[in-house]
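> Dropping the sequence and predicted coords here.
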Amino acid sequence: MSLGDDGYRSGQGSGGDGGGYGGYDADDHHLTRTRLPEGEVDPYAPQRRPVRPSRNLITIVAVVVLLVAAIAFANRGGDKSSHGDDENSAKGGSSATAPSGVKPVEGKNGGIPSGFAHDEQGAQSAAANFAVLMGGDGMFKTDRRHAIVEAIYTPAAAAKLKQPQDDAYSPDFLKRLGLDSSGNPPQGKLFISRTVPVGTKVESYSEDTAKVSVWYSGLIGMAGAGSTDPVRTTWKTWTFTLRWTDGDWKVEDDNQRDGPAPVPQDMPAASAEDITKAVKEYGGFTYAR
């Protein structure tokens, strides 16, 4: 073995008291090791191998890289959520409303959504938006009500519905709600009528007809100081029979029933001022299934 080899006769002998190195006396005829001053290199010693990262460190880095790549791939796969929702529905599970659906609502006619997709999702979107329109405060004004009915009902259904609705929204009925004969609230007060869809259900579907139920929560009442008809909530289900007419879904018939209503939350009611502020600050939506 060469000078400086760590394995040179190691473990043999017990080391004397002669001040030798490596367990051998200085008087021994064996080769001895030489300590070099710090900073100097022994030319006869084997070169040290460069420090390499441990296998554990390499493994950890590899795992982190793979994890980052997996997260990126999962985020890119978000456009497949619609297909996943369909599978969940087929298995009996609930699925969230997609933000845009197969075909988003493209246009509006005087604030009335239109251009729904010719499929089940389009029918659900149409029903949800029709519930919002017909549950809104626009129905309490004659001109606006007529515009809504003409836009969302089939021509035959609209012709039959206008007069019965005008009779229903009579001056006496409006007065009981605190409105004048034109559907306007008193000075300083705000009349609130809103429909907030919670979910939709396709009862039946064919190429040109669909029956869709909309479960919704409603707000109705008068907000403002001294109001005798404070804003309250309702829970109802609105079922629409739709027909594909002139390139869009139209209402052929509709009916409502109460519920299902959840247990009311045990919390204090907001003041009239807070309700008025909320209604003015928070707008509604155009719903897409």
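Structure received.
> contacts, neighbours, all on C-alpha from now
Will do.
> Let me see the ranges of the helices in this structure.
Along the chain, counting by DSSP state H, helices occupy 55-76, 81-90, 120-134, 142-152, 155-168, 171-176, 272-281.
> Show me the one of those helices that comes nearest A223.
helix 272-281 (5.2 Å; Cα to Cα).
> who does that closest one touch, helix- and strand-wise?
Using 3 or more Cα pairs under 8 Å, 6 or more residues apart in numbering; DSSP states H and E as the contact criterion, the elements in contact with helix 272-281 are strand 209-223.
> buried set for the strand it packs on?
The neighbour-count check on strand 209-223 (16 or more other Cα atoms under 10 Å) flags 209-223 as buried.
> ok, back up a step: let me have the helices of the chain in CSV, extended by distance to D248 and mean neighbour count.
Compiled in CSV, these are given as follows (distance: least, Cα to Cα, whole Å; neighbours: other Cα atoms under 10 Å):
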stretch, distance to D248, mean neighbour count
helix 55-76, 33, 10
helix 81-90, 22, 13
helix 120-134, 9, 25
helix 142-152, 9, 18
helix 155-168, 13, 14
helix 171-176, 33, 15
helix 272-281, 31, 14
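> next up, a second structure to put side by side with the first:
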Amino acid sequence: MSLGDDHQSSGGYGGTGQTRLRLPEPEGGPRRGGRSSSRSLITVVGVVVLLIAAIAFANRGGDGSASAKGAAGNKPDASSTAPSGTRPVQSGFAHDEQGAQSAAANYAEALGSDGMFDKGKRDAILQAVVVPDRVADFQATMDKAYTPAFNKNVGLNEDGSTPKGYTFVSRTSPIGSKVTERSADRTTVEVWCNGLLGLAGQNSTSPVTSTWFTITVQLQWADDDWKIVTHSQKDGPAPIPGDDKASTADEMAKAVQEYGGFTYAR
């Protein structure tokens, strides 16, 4: 989700645009023979590969229950991809350029999450990512942005809750980052992002859409961690949309429920 509020370009190898590679001819002109030896080599390689596979299978041990379960084609449980709730990093970000970029990327993800639509969660996020003496200002600004009218515009109820029978989607995925200014305790980072926002479900009037934007954050080293001092956002750069077929509302809702979002980048 962007606070101000596909990516594959098609290309083919067939047809008239196909590129043909011509290998150098052997000295004395092209050679047409050697097919029988090539076939023999392929046969030998095939036998070796099968032998290695058989040995690996024999050495696996166990009762085979895991492979039997996998062979059944069962889909993974939702718990296998859901967020664990455990933060992979407990000691903050490193006091260097890479640490600042990591902080900026993760703060962009947090500020674009669905938690921002809940007042209690939003305040907790801001307290975690903003420099202490700016938290109150950020909270006041965000309270003015996340209004009942805005919630309704993205498909939610006016209080920010999700209508029954729907799945609300608000995610920001950092694509890349760069440092534009840096001193010992101040660093400005730009984070290029892709965002998803909308309501997945049958008859949704606000279907999930994708946007591209760049977030700029000025970070300050405070309390042994990088914290946001200022935040701004601009549109793009956006790639040419590909020819991917849009998923159905049910497919989108299922993906959001089964694939947990990331907490830490880099």
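Great, that's in hand. Quick caveat, the model's predicted, so the values are computed rather than measured.
> Mind telling me the TM-score for this superposition?
The TM-score (TM-score structural alignment, normalised by the length of structure 2) is 0.65; 180 aligned residues with a Cα RMSD of 1.4 Å.
> Including distance to L242 of structure 1, could the helices of structure 1 go into JSON lines?
Putting the helices of structure 1 into JSON lines (distance: least, Cα to Cα, whole Å) gives the following:
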{"stretch": "helix 55-76", "distance to L242 of structure 1": "36"}
{"stretch": "helix 81-90", "distance to L242 of structure 1": "22"}
{"stretch": "helix 120-134", "distance to L242 of structure 1": "7"}
{"stretch": "helix 142-152", "distance to L242 of structure 1": "10"}
{"stretch": "helix 155-168", "distance to L242 of structure 1": "11"}
{"stretch": "helix 171-176", "distance to L242 of structure 1": "29"}
{"stretch": "helix 272-281", "distance to L242 of structure 1": "30"}
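> and of the ones you listed, who's closest to G188 of structure 1?
For G188 of structure 1, the closest of the helices of structure 1 is helix 272-281, at 10.4 Å, according to Cα to Cα.
> give me the stretch of structure 2 that the closest one matches.
Mapped onto structure 2 using TM-score structural alignment, helix 272-281 of structure 1 spans residues 249-258.
> just stretch 59-71 of structure 1 next, same as before
Stretch 59-71 of structure 1 maps onto no residues of structure 2, going by TM-score structural alignment.
> mean shift of the match of helix 272-281 of structure 1 relative to structure 1?
Here the mean offset of stretch 249-258 of structure 2 against structure 1 after fitting is 0.6 Å, by mean Cα distance after the TM-score superposition for structure 1.
> of the helices of structure 1, which approaches K250 of structure 1 most closely?
Nearest to K250 of structure 1 among the helices of structure 1 is helix 142-152; the distance by Cα to Cα comes to 5.2 Å.
> Pull up the gap between the counterpart of Y205 of structure 1 in structure 2 and R35 of structure 2, please.
Here Y205 of structure 1 is matched to R182 in structure 2, going by TM-score structural alignment. R182 of structure 2 sits 63 Å away from R35 of structure 2, going by Cα to Cα, to the nearest Å.
> who's more crowded, the two?
Using other Cα atoms under 10 Å as the criterion, R182 of structure 2 and R35 rank with R182 on top: 15 against 9.
> Pull the contacting residues for the more buried one.
By Cα atoms under 8 Å, 6 or more residues apart in numbering, the residues touching R182 of structure 2 are E97, T188.
> Kindly provide the distance from it to W221 of structure 2.
11 Å.
> mind checking what E150 of structure 1 lines up with in structure 2?
Here E150 of structure 1 is matched to Q127 in structure 2, going by TM-score structural alignment.
> Based on its surroundings, how many neighbours for the corresponding residue of structure 2 for F240 of structure 1?
Here F240 of structure 1 is matched to V217 in structure 2, going by TM-score structural alignment. When neighbours are counted by other Cα under 10 Å, V217 of structure 2 registers 26.
> Kindly report the same for the one 4 residues further on.
Taking other Cα under 10 Å as the neighbour definition, W221 of structure 2 ends up with a count of 20.
> Wait, it touches A94, no?
No. Judged on Cα atoms under 8 Å, W221 of structure 2 makes no contact with A94 at a distance of 9.9 Å.
> Could you tell me how far the aligned residue in structure 2 for A131 of structure 1 is located from Q101 of structure 2?
Under the alignment (TM-score structural alignment), A131 of structure 1 maps onto A108 of structure 2. Going from A108 of structure 2 to Q101 of structure 2 by Cα to Cα gives 11 Å.
> again with S206 of structure 2
Distance, S206 of structure 2 to Q101 of structure 2, using Cα to Cα: 33 Å.
> Check S36 of structure 2 too.
Distance of S36 of structure 2 to Q101 of structure 2, computed by Cα to Cα: 57 Å.
> Spatially central residue in structure 2, please.
In structure 2, the residue lying closest to the centroid (Cα atoms, centre = their mean) is S173, at 4.3 Å.
> residues in contact with that one?
Taking Cα under 8 Å, 6+ apart as the test, what S173 of structure 2 contacts is E109, C193, N194, G195.
> Check the contact between the third one and T172; I expect there is one.
Yes. Taking contacts as Cα under 8 Å, N194 of structure 2 lies within contact range of T172: 5.9 Å.
> Show me what F93 of structure 2 aligns to in structure 1.
Aligned by TM-score structural alignment, F93 of structure 2 pairs with F116 of structure 1.
> for G160 of structure 2, same thing?
Under TM-score structural alignment, G160 of structure 2 pairs with G183 in structure 1.
> Might one say that that match is in contact with R145?
No. The criterion here is Cα under 8 Å, and G183 of structure 1 misses it with R145 at 10.9 Å.
> Next one: the match of E150 of structure 1 relative to S102 of structure 2, how far apart?
Here the criterion is Cα to Cα. By it, Q127 of structure 2 lies 18 Å from S102 of structure 2.
> Could you do L111 of structure 2 as well?
Counting by Cα to Cα - L111 of structure 2 and S102 of structure 2 are separated by 14 Å.
> mind listing what A94 of structure 2 touches?
Going by Cα under 8 Å, 6+ apart, A94 of structure 2 touches A100, D225.
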